[in-house]
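# this is a predicted model, with the sequence first.
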Amino acid sequence: MSPVRRRDLVVLAVGIAVASWLVVRAAYGSLPVRSWWLPLPLGVLALALALGARALRARLAVQRDRRPGPRGSVRPVEPMLVARLAVLAQASAYVGAVFAGVWGGLLLHALPSIGQLRAAGGDAVTGAIGVVLGAALVAAALWLEHVCKIPPEHDDEGTPGGARA
């Protein structure tokens, strides 16, 4: 499994932002009310991923160093759990990029319209919160993916992966 490319996430977010901006521009008056709390589930998911990455990093560090943890021994981490978390991290990175693009499209339409439309001020706040929380989800997912990577093994001669010069 290859890691998520940051460039792909940026291209996805920008493409979705443009598409979202076009949809919002065409149907702004007929869209339902956009409350400031709508993007909050992205923040909850980002927080959950960040806490999971922190806990997994601590458990893997204890397991790699083969030392007892702060509260005694720590259960070993199952490899399938790490693989599933890596897949979850990759999927969450793409979801965060999509939602950052969606909220970015709303923000792109609402910012220039603040003085002209009554709802644009609230929509700009909602869009800004959505972009920030979407980016936070991407960052947390990329961190979890990084924690799930297997470090290169070193042999007795100190070269990574057993390679010899």
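Great, that's in hand. Residues are numbered from 1 along each chain as shown.

# rest of the way, CA atoms for contacts and neighbours
Will do.

# which neighbouring elements make contact with the longest helix anywhere in the chain?
Counting residues, the longest helix found in the chain (DSSP state H) is helix 79-110. Judged by 3 or more Cα pairs under 8 Å, 6 or more residues apart in numbering; DSSP states H and E, helix 79-110 is in contact with helix 6-27, helix 120-147.

# if you set the cut-off to 10 Å instead, what comes out?
helix 6-27, helix 40-65, helix 120-147 (3 or more Cα pairs under 10 Å, 6 or more residues apart in numbering; DSSP states H and E).

# state the three-state secondary structure for residue 3.
Here residue 3 is coil, with the state taken from DSSP: H, G, I helix; E, B strand; the rest coil.

# show me what contacts it?
Neighbouring residues of residue 3 by Cα atoms under 10 Å, 6 or more residues apart in numbering: 86, 87, 89, 90, 142, 145, 146, 149.

# so for residue 99, which of the helices and strands packed on helix 79-110 sits nearest?
Nearest to residue 99, of all the helices and strands packed on helix 79-110, is helix 120-147, at 5.7 Å by Cα to Cα.

# quick check: angle from the closest one to helix 40-65?
Calculated by axes from the mean of the first three to the mean of the last three Cα atoms, to 10 degrees, helix 120-147 forms an angle of 20 degrees with helix 40-65.

# and helix 120-147, which residues are buried?
Buried residues in helix 120-147, defined by neighbour count with 16 or more other Cα atoms under 10 Å: 120-147.

# try it against this one:
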Amino acid sequence: MLKATRVRDLLALAVLAAIVSWLLVRVLYGSLPPIPVYAGASLYPVALLEVVLAFMIRSRVGKREIGDGPRQLHPITAARAVALAKASALVGSAAAGVWVGFLLFLLPQRSFVQAASEDTSGVVVGAVGGIVLVAAALWLEHCCKTPEDPGEPAA
């Protein structure tokens, strides 16, 4: 049985990614290209897809429509959704950490470096996208849980 994704593991990954990216940006910022506003926007469609998938799976699980028949959620599909959720949570956490590392470097520089001021909006879009992806992934993972049988005591 798979264990639920732990938020503290995701936070640890985000902090590690933020530290590494902050160190790299400190050294390499002058040679990096400008960061467009849409740089981190690719995370949003994935998050939206996962939210839609979560509601579909939640509906089927709630109605106990799990099985091999027509109009039923195949167990392998649910397992694949859990794998997608776990992978997306890690990617979102790492992406959010990288963008936060950028942001930690850019915020103090904004007042006297024009490029830092211009790059901030793209970095914020990316950081929020990573956080949104993590939230969507955790929601999808939660929706894939099987409901407890009311006749059995909780373990």
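Thanks, I have the structure now. Nothing here was measured: the structure is a model prediction, and the numbers come from that model.

# what value does the TM-score take for this pair?
Once superposed, the chains reach a TM-score of 0.91 (TM-score structural alignment, normalised by the length of the second structure), with 150 aligned residues with a Cα RMSD of 1.4 Å.

# nearest to residue 24 of the first structure among the contacts of residue 3 of the first structure?
Using Cα to Cα, residue 90 is the member of these that sits closest to residue 24 of the first structure, with 28.1 Å.

# show me what the closest one aligns to in the second structure.
By TM-score structural alignment, residue 90 of the first structure lines up with residue 86 in the second structure.

# surely that match meets residue 5?
Yes. Between residue 86 of the second structure and residue 5 there is a contact at 6.7 Å, judged by Cα atoms under 10 Å.

# identify the contacts common to these two.
Common contacts of residue 86 of the second structure and residue 5, defined by Cα under 10 Å, 6+ apart, comprise 137, 138, 141.

# redo those as CSV? Include distance to residue 23 of the second structure.
Formatted as CSV, those follow (distance: Cα to Cα, whole Å):
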residue, distance to residue 23 of the second structure
137, 28
138, 29
141, 33
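
# count of neighbours near the closest residue in space to residue 14 of the first structure that isn't next to it in sequence?
By the measure of Cα to Cα, 6 or more residues apart in numbering, the closest residue to residue 14 of the first structure outside its immediate chain neighbours is residue 101, 5.9 Å from it. Per other Cα atoms under 10 Å, the neighbour tally for residue 101 of the first structure reads 30.

# need the contact list for whichever residue in the second structure pairs up with residue 101 of the first structure.
If you follow residue 101 of the first structure across to the second structure using TM-score structural alignment, you land on residue 97. Taking Cα under 10 Å, 6+ apart, we find residue 97 of the second structure in contact with 10-22, 91, 103, 126-127, 130-131.

# can you check residue 81 of the first structure too?
Taking Cα under 10 Å, 6+ apart, we find residue 81 of the first structure in contact with 56, 87, 148.

# which among the residues you listed end up buried?
With neighbours counted by 16+ other Cα under 10 Å, these contain buried members at 56, 87, 148.

# would you agree the last one is in contact with residue 55?
No. Because the distance of 11.5 Å does not satisfy Cα under 10 Å, residue 148 of the first structure is recorded as not touching residue 55.

# just the angle for the longest helix of the first structure relative to helix 40-65, thanks.
150 degrees.

# show me how far helix 79-110 of the first structure is from its chain's centre.
Helix 79-110 of the first structure sits 5 Å away from the centroid of its parent chain (Cα atoms, centre = their mean, to the nearest Å).

# go on, stretch 40-53 of the first structure?
8 Å.

# what comes into contact with that stretch?
Contacts for stretch 40-53 of the first structure (Cα under 10 Å, 6+ apart): 54-59, 85, 88-89, 92-93, 95-96, 99-100, 126, 129-148.

# what's the mean deviation for that stretch versus the second structure?
Once fitted to the second structure, stretch 40-53 of the first structure is off its aligned match by 0.7 Å on average (mean Cα distance after the TM-score superposition for the first structure).

# what residues sit buried inside that stretch?
42, 43, 45, 46, 47, 49, 50, 52, 53.

# distance to residue 27 of the first structure added to these, as CSV?
Output for the buried residues of stretch 40-53 of the first structure, formatted as CSV (distance: Cα to Cα, whole Å):
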residue, distance to residue 27 of the first structure
42, 24
43, 27
45, 29
46, 30
47, 33
49, 34
50, 36
52, 39
53, 40
